[in-house]
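1. Task: produce atomic coordinates for the following.
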Amino acid sequence: MSPEALGTIILGLSTLAGLIYSLSKLVSEPINKLDKSVSAFTVQVEILSKNISKIEDDVKAQEAHDQESHARMWTKHNEHDSRLNEHEKRIGYLENRKEK
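-> Got it, this is the predicted structure:
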């Protein structure tokens, strides 16, 4: 092989190696940035999911508390309603007794 051909092959291989390196850098940098962005997004979604779960648990606990409170209030309301009815019956009895 002649020295010119050998030089041309070496020059061509060097250019090819440089082109491959440049293309790999050109492609790998955006992929690495995308990978970092996706990882950060995944972490944020996991944090958001945990926060939503906590809020759902808090809402369920508040609903249970509210149901218990409402049940107690309705029980008291019914007791007062019964006492009021009994009181009105007694007043009616007393009024009818005086009229006779």
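2. use CA for all of it now, contacts and neighbours both
-> Noted.
3. Tell me which helix or strand the spatially most central residue of the chain sits in.
-> Per C-alpha atoms, centre = their mean, the C-alpha nearest to the average position across the chain is that of I52, at 2.9 Å. Assigned by DSSP states H and E, I52 belongs to helix 3-99.
4. so what does that helix touch, helix or strand wise?
-> Where contact means 3 or more C-alpha pairs under 8 Å, 6 or more residues apart in numbering; DSSP states H and E, helix 3-99 is not packed against any helix or strand.
5. Please generate a structure for the following sequence too, so the two can be compared:
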Amino acid sequence: MRTPMATGLKLHKDLSGQSVESKLYRVDRKRIYGSCQFLAGKLVSWSSKKQNCVSTSNVEAEYVAATSCCLQALLMQTQLHDYGYTLDKIPILCDSKSAIAIYANLV
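-> Here you go, the predicted structure:
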């Protein structure tokens, strides 16, 4: 399907149109991220929230989300330790190779 386009036309200010509330369409560039925590194959915790900091790229947003997931895992590890369970290694799964590369760079 073709979209007809007229060439040589100029845009003019629409004096008869209604004004738009700019606050409704303001972009804050904060991404929504989420994570799920499983214990013995069962979902025990999940979260979804808007970032409280602005990330400049998707990689940065994935990194922030994975960091939040790590903090939640450490909290769960502490709680389980209080109940007598010891978890030495907690796998954190991330679907972004670039975010994993940031974690692997120990500079």
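6. Can you pull the TM-score for these?
-> Counting by TM-score structural alignment, normalised by the length of the first structure, the TM-score of this superposition works out to 0.28. Behind it: 31 aligned residues with a C-alpha RMSD of 2.1 Å.
7. What distance do you get for the residue nearest to the centre of the first structure to K60 of the first structure?
-> Using C-alpha to C-alpha, to the nearest Å, we find I52 of the first structure at a distance of 12 Å from K60 of the first structure.
8. anything in contact with each of those two?
-> Common contact partners of I52 of the first structure and K60 (C-alpha atoms under 8 Å, 6 or more residues apart in numbering): none.
9. V44 of the second structure is in contact with Q37, isn't it?
-> Yes: using C-alpha atoms under 8 Å, V44 of the second structure is in contact with Q37, at 5.9 Å.
10. Comparing those two, which residue is more hemmed in?
-> Q37 (17 against 11; other C-alpha atoms under 10 Å).
11. Which residue is the nearest non-sequential neighbour of the more buried one?
-> Take Q37 of the second structure and drop its neighbours on the chain: the residue closest to it by C-alpha to C-alpha, 6 or more residues apart in numbering is S45, 5.0 Å away.
12. wouldn't that neighbour be in contact with C36 here?
-> Yes: using C-alpha under 8 Å, S45 of the second structure makes contact with C36 at a distance of 5.9 Å.
13. So which other helices or strands are in contact with whichever helix or strand Y33 of the second structure is part of?
-> Assigned by DSSP H and E, Y33 of the second structure belongs to strand 32-39. If you count contacts as 3+ C-alpha pairs under 8 Å, 6+ apart, strand 32-39 of the second structure packs onto strand 42-50, helix 58-82.
14. In TSV, list the ones you listed along with distance to A99 of the second structure.
-> Listed next are those as TSV, based on distance: least, C-alpha to C-alpha, whole Å:
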stretch	distance to A99 of the second structure
strand 42-50	18
helix 58-82	5
